[in-house]
Each structure stands twice: as C-alpha cells, then as structure tokens.
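S.K.: Provide a 3D model corresponding to the input given below.
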Amino acid sequence: MAWTVLSPSEISARLRGALRRYLPGTDALVWPNNLTAIVKTVAAGLHDMHLRAAWLYEQIFATTASVQHLERHGAELGIYRRPMARAEGVVTLNGYADTIYPAGIAFIAGNRLYHSISDARSDLAGLLTLTILSDDYGVATNIAAGETVERADPTQFPNLELEATVASGGIGGGADTETDASLRARILDRKRRPPQGGAYSDYEQFARAVPGVIQAWAFPFADAPGTVGVWFLFEGRENGIPEAGDIALVQDALEARRLIRAGLSVSAPIPSPLTITIANLAVDTVQTRAAIAASIAAMLVRRARPGVASAPFTLSRSWISEAISLAVGEDRHFLIDPSGDITYVGGEMPVLGTISYV
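M.R.: Alright, predicted model coming up:
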C-alpha cells in the first residue's frame, strides 16, 4: 500500500489522545493551556517528516522515482540514459575523374552542417562517394535516401557539383537524448526480464540501448535454425521504420554483444498500411475525424509489432473499433473495413493508412 501522509490536524488529534492517556488529569483540548501549543508545534514538525517519508517511499521504486533517483536505479543495473547522437551516411556527387578529395568537405541541409570524414577517390566517370557526419546532434540531423544536400562552400573544389544526393542507406543514426519515460521503461523491462545469457529479451534490450531506437522485437529462426532476428523502430523516421543506415548502426551494436553461437539478422519492419472504412459516424466533424486518426495511430504504437513465421502478429478488429470509440467527440460508429482480424507475417507490421467515411 502507498504511504499515507497525515495532515497536521490528524496528527494533532492523535497527540492529544496520547496526552490524555499518559497524563491523567490533563486535557489538551481545554483552552488556554500550553499543551495545545505544544501539540500544534510537534504536529507541524511530524507532518514534514510524513512528507519526507512519502517522498522517500516513491524513490524506492523505479515506477515512481523522480528523475535523479530513476537514473540511480538504472545505474545500479548498468542502464544509462541514451545520449544525443550525430547522423552519418553516404552521399554521391560528380567531380573530376580519378581524383582524391580530402576529408572535411562541408555540406548543408536546411540549417544543419555536415562534413566528409575521410579522403575519397572519384571513379573513372568522376562519381565521388563520401561518408559525411553531422556537426549537430539529434534526430533532426537524419536525412532520407534520395534527398539532396548542398555544398556549404561552392568556392572550394569548383570542379565538384554543388549538390550531392543521399545514398540509398540514408543519413541516419541521429538521435535526441532519451526521455524519462523511455529510460523508465527500459529499467522496468530489465527488472522484469533479467539477462539470461542470450535470451530474445536480451537482444531486445541490447537494441533499445542504441540511441534513437524506440522499440525492438527479437524472434527465433529468422533465417534458419539457431538464428535470431531483430526488428526495431527508430525515432524521427516515418512510422518509425528505420532506413539502411539505422539498421547498420543497430547491427554493429548487436554484433558487439551477441553470443557467438547465434546467427543474427537485423531488419526494418515492412510497413503494411491499414485501410479503414467507417460508416454512420454520429458526430462527423473535422475534429472528430482527426481524433479518430490520432487514437488509432496511438493504438498501433501500443499494440502493433512485426509478424514473422515463428510468431505471427494478429491485429484484432476489436482493437480498431475500441480506438475509434475512445476518440474525443465520437459517439457512435459502424466499422465496415476491416471486416475481421488481420494476421501479419514476413516482417510486416501495420501502420495507419487511409481512413474512409461513408
């Protein structure tokens, strides 16, 4: 049970009762006498002690600990807040053929600055491939594959193109500082599922320790008997679906910690848009429709995961209807599509698609 904090009045009443028992012939309720003042003074001090004890009681548990002591809970288990991280990836552009370009070539995307991190030689057609690293930290430094970045100093290497294209792996790995809620969830998960020498929960915890990873799942027999497959979501990506650069980052982190005997594959979930058709919406307004979309999206974040052959995922139709009913402004509806539960395999994972109203 929770610690109960008594009010000064409640403490005073108990102290007055104690005085009656231990000092026969006295009564702290009769005014004027010094016992009333003594009782009130002692009650005020004891109330402060009750408040302190209630605060200490909360710090004992990771579920209720304040930020400072939450981090201490984590440190005792070897779990620390994920720091901010910089984004890294590959870009291509054209220059002189068979020419070495030094590290430090600057690029800009929006108001973010990036620099190439090593020397590189263009091929015989003049195509130059550079690995660039963001100067800033955070999820905002990630750039999707196919986007362009501009040269920050066009006067440097005038033979180089002014724009570079982000390669298929994207520029990824940039992450914000881990939130309190995420840190608390990882600490509680570690307490509930302690290390077991290579259990699937261990792989999930290894992945979630990588900056930017917001959720991870591990399943057996991903490629063959004896192999482990890990699927994960990454912050700042559309629907959380990681790109190749994010996958490489998590793959390297897991390779450094996994058991030698287990084969490992790290993959991005395959997004499968969920098409929904709703009829007879009683309060059909823009606000209600927006609330329904937000409620369904939140439900998918809580419940959805990739489905694989060894562990298919079934999305219950009732979950969708429940999410619609929970939306602010919704009073009554009829869910037409989907008409039943949906099962996902092959790494597919449901994401919110089109919602139609009839």
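S.K.: contacts, neighbours, all on C-alpha from now
M.R.: Fine.
S.K.: residue ranges of the helices in the stretch 51-200 of the chain, please?
M.R.: For the stretch 51-200 of the chain, helices defined by DSSP state H, counting those that start in this stretch occupy the ranges 67-76, 180-192, 200-208.
S.K.: Compare these and give me the one nearest Ala293.
M.R.: For those, the distance to Ala293 is smallest for helix 180-192, at 23.5 Å, taking CA to CA.
S.K.: relative to helix 200-208, how tilted is that closest one?
M.R.: Helix 180-192 runs at 150 degrees relative to helix 200-208, counting by axes from the mean of the first three to the mean of the last three CA atoms, to 10 degrees.
S.K.: Which strands or helices does helix 180-192 pack on?
M.R.: When contacts are defined as 3 or more CA pairs under 8 Å, 6 or more residues apart in numbering; DSSP states H and E, helix 180-192 packs onto helix 67-76, helix 200-208.
S.K.: Now tell me what touches the longest one from outside.
M.R.: Yep, that's helix 67-76 we're talking about. 59, 62, 80-81, 180, 183-184, 187 (CA atoms under 8 Å, 6 or more residues apart in numbering).
S.K.: Of those, just the buried ones, ChimeraX syntax please.
M.R.: Here is the ChimeraX command that selects only those of those that count as buried (16 or more other CA atoms under 10 Å):
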select :59,62,80,81,183,184,187
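S.K.: I'd like the structure of this one too, to check against the first:
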Amino acid sequence: MSLESYKEILERMRAKYIEESGNKPEDVSDIGIRLRVMAGEVYRLQARMDWLWKQAFPETADGAQLDLHGAQRGLVRGGREKAEGVLEFSRYVPISFDLMIPKGTVCASSGEEAVEYETTEEAVLAAGSVTVSVPARAVTAGSAGNAAAGYINTLVSEVTGINYVTNTKAFSGGTDPEGDEDYRARILAGIGRLEGFGSAGYYEGIALEQAGVRSAQAGISADSSGVTVYVWGDGAAVPEEAIGELQERLDSSRPLGVAVTVQQAATKKVVVGAQLQMREGADFAAASAALPNVIKAWLNQRSVGESVYMAKIQRLIMDTDPGVARVGFISSCKDHEGALGVVPIAGIVSLKEVV
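M.R.: Prediction:
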C-alpha cells in the first residue's frame, strides 16, 4: 500500500480540478483553500489506513497491536525482570551483640546513573562476626540492574553498626521487555507450526500452557507413533513437578496409539568473544562491566530449537551501549544453528577493546 504525500495529493486534486473546470484555482481563492483542506484530510485518512494495514499482520504490527497477535497464539511478550544476587554487609571489627539488618534495606551502585538494590529478607550479623550475606534484588526491573561483582558499594538506608556493603558476585537475571523483533519471530514461528490434533504445534501449545514452561518443541517420529516434547523454563530447567503434571495432561490429550514423552531440553552453551571499538570519549570499562550481563540475560531467554546468530548479538551490543562504534568477534565464535530439543544458553562472554 503506497502512501501519497500531502503535496502529491494536492497536486493531483488541482490537476483534476483544472481538467474538469478549465480554470486554475488561486491559492487564496475559496476553491484553493478547499482543495488544501481536503488534501490534508485525505492524507490523514491514507496515513490512518496505512497504519491499520500494518497492524493487521504480525509481520508488520508493532507495540500493543503485536501483543494482540501474540495473544491469539497464546504467546505473551517477555516482561521486565529484576536482577537478583547477594549483598554482603560488613564491619571493620566485630561487636559483642547481634545486629539486625531489616528487610528492604536499600543500597546502590556508584556513578552518575546509580541503580538501587534492596534486601529481600531480614538478616542478623551475629555477635563476633564482621560480615553477613543477604539476598537482594534491584528495586527497578530491567537489564540496568545487572551488576558486576563489586559494583554495588553504597549504603542508602542507614544501618547503625554497618560500615560498608558490596556484592562479591554479580547480580543477574534483570531483563528488559522483549523487543518487537524477537517477539515477532516467536509469533511467526508459532504461526508456521500448524496446531491440528496430533501435530507438533498441538503438543507445543499444551506444553506452553503448563506453569513453569516458557518454551517447548515437539519432535514426532517418522511413523508418527511417538512424540517427544522438549521443554525449558525461564532461563532454567523446568521443575520436575511441572514435568510430571504436563506428562499427565499430554497422556490424557494424545491421539490413540501415540506415545508421548516429556523431556528436559538439552543445553548448548554459546560462547561470545567480542572485540569492541569505542567511540571517542566512551568508557570501555563501564561497557565491559555491564554488557556481559546483558548478553547473558539475552542468551538465557532463548527458546528450545532456536538459532543464535552473532549478528543479533552484535546488534544487541550496539543497541545497549551507544558508545560502541564497531563490534567484531574472534574466530572461535560461531553461529549456533537450532537443533531439535536443544536450547542455547549463555557460555563464557568476554569483551576486548580494539583500536
């Protein structure tokens, strides 16, 4: 559907008026003003129709309209998740009594764009001890909450008797909302798999309704007598209890004479060795602290049977950090072609600055 510009519409209307009347309308005349107003309304109508046309199909829809296409397939856009980890609260010297650290104690990272973290349970620094570890999570969901070891070092909430705080291990698991392109790919993949009774899509649809299952892939034997449904959770294996429940559901929903088995998906670690060329004035140290967590979080959200291409990781890096001018990969970094029953997960992620 080709969208005309306002100028093209106006010129077409003026030409038709001259052809029919034999008179050329002046811009300040009543007819000239009417033509301009009408051309504007026609342009608005065409723009609206063009928008509706795009939103009618999952290949071109975006935002909330793409969510509706996904809902028709039982696919929900991946949401924002909070990064989680462990904070260590410490004193310089031990004390003779127990010291309580309340739930909800807030700490933060250093720097201009500080991210806050809060403890998720109450803890006690025992008498005679100098350090206590407390589970915590980012206050705000999103990949910005992923933090390298030692990145969190500021006490926001005053805790009497505590001298300093840090995280000896990275905070991870923070994710941004699934982008339109990744979500669209999942929707189109679902559309491409028919859901007729006994088809691969049929079994996958049942599996995705099971709590704890984020992705599923069904493999059907050559003679159609056996089906294996491979499942994977949200960045982790599906709990055994959920697998048992799904097995019961599939046993009661399978065609007569077909044996259905539910299995955990196998994993394949994807190794990323990226070489970054930074823009002038950009901070590689900050990029190398944040980007590995972003890459790992993205890799750990892949689906069973999905391919992973270095080009997508390249785009992820450049979209995340505008200070990166160019991204290359070491020769050992290879694309991962999707395989039945295999889910790609994060392996070693290393970044190196190049000039």
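S.K.: Quick one: the helices and strands packed on helix 180-192 of structure 1 as TSV, columns for mean neighbour count too.
M.R.: Below are these laid out as TSV (neighbours: other CA atoms under 10 Å):
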stretch	mean neighbour count
helix 67-76	16
helix 200-208	21
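S.K.: Output those helices as CSV; include the columns distance to Thr354 of structure 1.
M.R.: Formatted as CSV, those follow (distance: least, CA to CA, whole Å):
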stretch, distance to Thr354 of structure 1
helix 67-76, 39
helix 200-208, 30
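S.K.: For Ala43 of structure 1, which of those helices is the nearest?
M.R.: Closest of these to Ala43 of structure 1 is helix 67-76, at 28.9 Å (criterion: CA to CA).
S.K.: Secondary structure class of the closest residue in space to Gly273 of structure 2 that isn't next to it in sequence, three-state.
M.R.: Of all residues not flanking Gly273 of structure 2 in the chain, Ser350 sits nearest, at 4.9 Å (CA to CA, 6 or more residues apart in numbering). Counting by DSSP: H, G, I helix; E, B strand; the rest coil, the backbone at Ser350 of structure 2 sits in strand.
S.K.: can you give me the strands in the stretch 101-250 of structure 2?
M.R.: Secondary structure of the stretch 101-250 of structure 2, counting by DSSP state E, counting those that start in this stretch: strands at 106-109, 116-119, 123-125, 131-138, 152-155, 164-166, 215-220, 226-232.
S.K.: Show me what the third one packs onto, helices and strands only.
M.R.: Right, strand 123-125 of structure 2. Counting by 3+ CA pairs under 8 Å, 6+ apart, strand 123-125 of structure 2 packs on strand 99-101, strand 131-138.
S.K.: Swap in 10 Å and give it another go.
M.R.: Where contact means 3 or more CA pairs under 10 Å, 6 or more residues apart in numbering; DSSP states H and E, strand 123-125 of structure 2 is packed against strand 84-90, strand 99-101, strand 131-138.
S.K.: what residue lies at the spatial centre of structure 2?
M.R.: The centroid of structure 2 falls nearest to Glu178 when counting by CA atoms, centre = their mean (3.3 Å).
S.K.: could you measure that one against Ala185 of structure 2, distance?
M.R.: Noted for Glu178 of structure 2: a distance of 11 Å to Ala185 of structure 2, by CA to CA, to the nearest Å.
S.K.: likewise Lys7 of structure 2?
M.R.: On the measure of CA to CA, Lys7 of structure 2 and Ala185 of structure 2 end up 37 Å apart.
S.K.: do the same with Asp30 of structure 2
M.R.: For Asp30 of structure 2 relative to Ala185 of structure 2 (CA to CA), the value is 52 Å.
S.K.: In terms of neighbours, single out the busier of those two.
M.R.: Ala185 (13 against 10; other CA atoms under 10 Å).
S.K.: Do I have it right that the more buried one meets Glu59?
M.R.: Yes - with contact defined as CA atoms under 10 Å, Ala185 of structure 2 counts as touching Glu59 (8.8 Å).
S.K.: Fine by me, we can end here.
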